[in-house]
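Novice: got a structure for you, letters missing:
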């Protein structure tokens, strides 16, 4: 007897499962809105030095705004006025196209900056003057945020396996709401950075919890569908962010706007069930029976007998008795250790490649809102494509294929001349779509590889490796100053190597989810039998020998 057997009796994909998916959509839409929020709230609008210190009240005051800028701010080699420098004194000779025999003295902006507010009413840059010598601080907020996501993945991975998916999901909701709204009212850069760290920390809990809770309630045949639906929620949120940012041009109001949907998520949390798999694996057969009965009622099936549920619970907790699972269990046994190392490399490669490409692809000559929307929309066909292929070619082939093809697209672009920009753009967009397909695959693949008793810890660990890849991606792009092609070569190599590594992972297509570490360690003895079936065989054999 396996959990899949119970699900088949009460319908593993009926109205009950559809309700769960629906309730988890709104929080998953919030995730990309916050992950990519820095593109808008940290945008640096055109700016120049405040010229008030140069106003002598006579000649200068009679000039037009264009003339004041011309005589006060030096121009670069491209003829564009510099953003961070000003003349020590107005150069009126420039109005008559005359030039001085000596270079005029220039200074750093003395009285702050004047910003172009035609696109943004307010951003972090305009709020705290994060420009010129302080411009790196706008990028730092994103790094701090992803550090929060990184450590949140580790923390919530442990808490979810110890205290359950449902309770920690609520804790994640509340944490993001509190720190998300608080960051919108921060009165200093340091306070804002701290609040963004804890917002990212909470979002990590929503990310890993919503995926696992969805997949653990559906049957084997619909796991890929659930994985893709959850991934499509990311694309929807990504596209909505472009619309939100276009309508709300103040950074404080924009943060409130993208955080607000979690209020609805908290209200609907009361209808979200705990994972029956987790309850059974932790010996709580009575509570699991309640949720399984609700599932049967919603799906219009007969309720399961108490004996079946208790029997399955006893089987599943056999290995867990007397154990408190931690991240160390990912590396204590041979096959779990191999699985952790390989999946960690794959997650690092997937994230580093995806964000490396996303940050490198240039726009289409459109405004930033439309460009952001198009980039998000491109991911949708990629996800639908991978959904079709996952059940045809399997998880392992899809994971390896998308990564290797992504690396190939980057490699091809290295040799295409710059003047063939339209060809380069098509290949770059194809690469981005493939990298998103690899991200969609790895979420589903990972939940199927690890056993229930430690699945959340595993997702916490792999999410940590993913955020490590996200943090490194911008640093890789900085190597362009060393050699123009070096970032592309590194990202290409990472994609291909991680793709080859994924070929070493076991296939999980149509296989029952492993419940215990013992299921993983015993897998592979017979390639035609799933881990759960092997465990069942051992159990039945022991019962048979006892009877004899």
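Specialist: That came through, no problem. Note that the structure is predicted; figures quoted are calculated from it, not measured. Residues are numbered from 1 along each chain as shown.
Novice: use CA for all of it now, contacts and neighbours both
Specialist: Fine.
Novice: I'd like the next helix or strand past whatever helix or strand residue 291 lives in.
Specialist: In the assignment (DSSP states H and E), residue 291 maps to helix 285-298. Per DSSP H and E, the first helix or strand lying C-terminal to helix 285-298 is helix 306-316.
Novice: for stretch 191-200, the distance to its chain's centre please.
Specialist: Taking Cα atoms, centre = their mean, to the nearest Å, one finds stretch 191-200 lying 17 Å from the centre of the chain it belongs to.
Novice: may I see the buried residues of it?
Specialist: 192, 193, 194, 195, 196, 197, 198, 199, 200 (16 or more other Cα atoms under 10 Å).
Novice: which among those gets closest to residue 280?
Specialist: For these, the residue nearest residue 280 by Cα to Cα is residue 200; the value is 30.9 Å.
Novice: one step back: for the helix holding residue 291, packing partners?
Specialist: Applying 3 or more Cα pairs under 8 Å, 6 or more residues apart in numbering; DSSP states H and E, we find helix 285-298 packed against helix 3-10, helix 15-23, helix 276-281, helix 306-316.
Novice: tabulate those helices in CSV, adding columns for mean neighbour count and distance to residue 371.
Specialist: Shown next, in CSV, are the helices and strands packed on helix 285-298 (neighbours: other Cα atoms under 10 Å; distance: least, Cα to Cα, whole Å):
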stretch, mean neighbour count, distance to residue 371
helix 3-10, 17, 44
helix 15-23, 17, 29
helix 276-281, 24, 42
helix 306-316, 17, 50
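Novice: dropping in the other structure now:
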């Protein structure tokens, strides 16, 4: 944790500690309380000649778009931090006393005072950033179509290619797909095999494993991994390995991307990752061996998650106040839209290579946004790059039609770093409260990712039309995210989050009951979509809720640990589809169990919005003291 103070002429000025920011590398600056009239509590203009004092807190994270709970400081001079409450289009709004704030989303800093909490500039920038989620979603979801199961059978010998497929499968007894009768087929002709009364000796029962296969050309799946590299029978598990490589890359990138983003900047990390994502994504189109394909998928996973995290952090640092939570959740909207888009693209291409080309190209055009998107002004201020901060602030303020004060140079003083003490993993278990929160969230993040991606990445295991199922899965997530955004600040997060797990459990249980019954296929798909709707709402709430329960000083470490648990779940999800080959009901039954488990664990967590504000402030002060002494 880094604390920096700007010079002040008021030695008695109270220096409130940053409360609890969103789970990003956001930098919060509280101006000198002397800029506020003690008598009236009204804000003096930013052009006040008094020099500002700021407490500067930097923290970074690998995920989440949430905000922490409020940190109300009761100073002896009744000082109040300068800031604007949730602004309108121009980021305006009345100043709010800390004692009246129920959520630290309404924390404000000098950047927010200058350019507004949320205005036209922030809307355009966050919208452009959200577009980076489109290729990310494409790449993580593409195996649903690229690795789809195709019907297959043992390949006909070349000289028997004129024999119909049905006739060949009957004569060769290759109905089991992986084995055929052990016979010297070179002694037969197409005419002989095609005769209706032709059959092999009845005492011929010895079979041999097929060495090559043919795949159904009329299943509307086109060329897939299976047909390209014969990933069937004893090689079928390699399809899951390919997806596991990608998700292992996601887990690895999730651990490192936050640190690199803090060091090199959000914009730099975003665009380096986006360029590499485009290169690896397009290189997959030309991959001529499965081994090379695996390596590229792993590298693609590493850079894709870096695009996600850097873009999310940048989006949240563009805004201020209550808009931080909304910006983090707003960044998720392209996900369901991308599910729908890739379903249509896959249906039109019906070839895994052509699909890969189509989903790799959008990233190339997004790289051009380098000339439009600025670096985070809060990160630049943290690094003391004042000239660049001024440039961003002037452009943003002009776009938002906000006048800048004459003393801009005084307001944007570079912070002075004190000796930095990094929070370690051990801090997550220092107190009873932190041990409880950490253990619960490790379980919840593991469960959520296993359930969410267990549904998303196994759409081809649920029966029905894979393209329609995938489009519906994206369609139901749009209102789920919108609903979560609407009510998340109007009610407690704990019970809403808990309800999403239990509702998903009920839907998955109903789907498990009707599993394996073709006459109930539509009903099963309906239950699966209900489960997808509810768990998507929970997936939107999870990072926000996690951010609120961890004190600022160790939030980065806490969410990093949660991401590690999520990474383990991601690596397991490709293998869930194999459960249906063991027993029809096993997959949905397992997802039901994890839904119930996650919901029960959430019951033990506190409700931050109503019950935990004072406890968290005390906890944060304790941790902050231990780390800075």
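Specialist: Perfect, I can see it now. As the structure is a prediction and not an experimental result, all values here were calculated from the model.
Novice: check which helix or strand residue 199 of the second structure maps to.
Specialist: For residue 199 of the second structure, there is no enclosing helix or strand under DSSP H and E.
Novice: what about it, neighbour count?
Specialist: When neighbours are counted by other Cα atoms under 10 Å, residue 199 of the second structure registers 13.
Novice: burial measure for the closest residue to it other than its chain neighbours, as a count.
Specialist: Spatial nearest neighbour of residue 199 of the second structure, excluding adjacent residues (Cα to Cα, 6 or more residues apart in numbering): residue 171 at 6.4 Å. Using other Cα under 10 Å, residue 171 of the second structure has 17 other residues around it.
Novice: counterpart of residue 171 of the second structure in the first structure?
Specialist: Per TM-score structural alignment, the equivalent position to residue 171 of the second structure in the first structure is residue 71.
Novice: gap between that match and residue 93 of the first structure?
Specialist: Distance, residue 71 of the first structure to residue 93 of the first structure, using Cα to Cα, to the nearest Å: 8 Å.
Novice: next: residue 131 of the first structure.
Specialist: With distances taken as Cα to Cα, residue 131 of the first structure is found 29 Å from residue 93 of the first structure.
Novice: next: residue 474 of the first structure.
Specialist: Using Cα to Cα, residue 474 of the first structure is found at 44 Å from residue 93 of the first structure.
Novice: between the two, which has more neighbouring residues?
Specialist: The neighbour count for residue 474 of the first structure versus residue 93, taken as other Cα under 10 Å, is higher for residue 474 (18 against 11).
Novice: before we move on, back to that, residue 200 is in contact with the residue nearest to residue 199 of the second structure, correct?
Specialist: Yes: with contact defined as Cα atoms under 8 Å, residue 171 of the second structure reaches residue 200; the gap is 7.1 Å.
Novice: now stretch 139-159 of the first structure: buried residues?
Specialist: Buried positions in stretch 139-159 of the first structure, judged by neighbour count with 16+ other Cα under 10 Å: 141-159.
Novice: now for the counterpart of residue 573 of the second structure in the first structure, how many residues are close by?
Specialist: When the first structure is aligned by TM-score structural alignment, residue 573 of the second structure is paired with residue 473. Residues within reach of residue 473 of the first structure, counting by other Cα under 10 Å, total 24.
Novice: can you check residue 324 of the second structure too?
Specialist: The number of residues packed near residue 324 of the second structure is 32, by other Cα under 10 Å.
Novice: repeat that for residue 372 of the second structure.
Specialist: Residues near residue 372 of the second structure, counting by other Cα under 10 Å, number 9.
Novice: quick one: the helices in the stretch 51-200 of the second structure?
Specialist: Counting by DSSP state H, counting those that start in this stretch, the stretch 51-200 of the second structure has helices at residues 110-115, 120-130, 133-141, 143-146, 165-172, 190-194.
Novice: now render these as CSV, adding distance to residue 606 of the second structure.
Specialist: Compiled in CSV, the helices of the stretch 51-200 of the second structure are given as follows (distance: least, Cα to Cα, whole Å):
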stretch, distance to residue 606 of the second structure
helix 110-115, 30
helix 120-130, 31
helix 133-141, 32
helix 143-146, 38
helix 165-172, 62
helix 190-194, 73
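Novice: wait, which of those helices is closest to residue 418 of the second structure?
Specialist: Minimum separation from residue 418 of the second structure across the helices of the stretch 51-200 of the second structure (Cα to Cα) falls at helix 110-115, 20.3 Å.
Novice: list the helices and strands that closest one packs on?
Specialist: In this structure, helix 110-115 of the second structure packs against helix 386-399, with contacts taken as 3+ Cα pairs under 8 Å, 6+ apart.
Novice: which parts of the helix it packs on are buried?
Specialist: Applying 16+ other Cα under 10 Å to helix 386-399 of the second structure flags 386, 388, 389, 390, 392, 393, 394, 396, 397 as buried.
Novice: can you map out the helices along the stretch 401-548 of the first structure?
Specialist: Counting by DSSP H, counting those that start in this stretch, the helices of the stretch 401-548 of the first structure are 421-449, 455-478, 486-502, 517-522, 531-547.
Novice: could you dump the ones you listed into JSON lines and include distance to residue 29 of the first structure?
Specialist: Formatted as JSON lines, the helices of the stretch 401-548 of the first structure follow (distance: least, Cα to Cα, whole Å):
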{"stretch": "helix 421-449", "distance to residue 29 of the first structure": "15"}
{"stretch": "helix 455-478", "distance to residue 29 of the first structure": "18"}
{"stretch": "helix 486-502", "distance to residue 29 of the first structure": "27"}
{"stretch": "helix 517-522", "distance to residue 29 of the first structure": "33"}
{"stretch": "helix 531-547", "distance to residue 29 of the first structure": "34"}
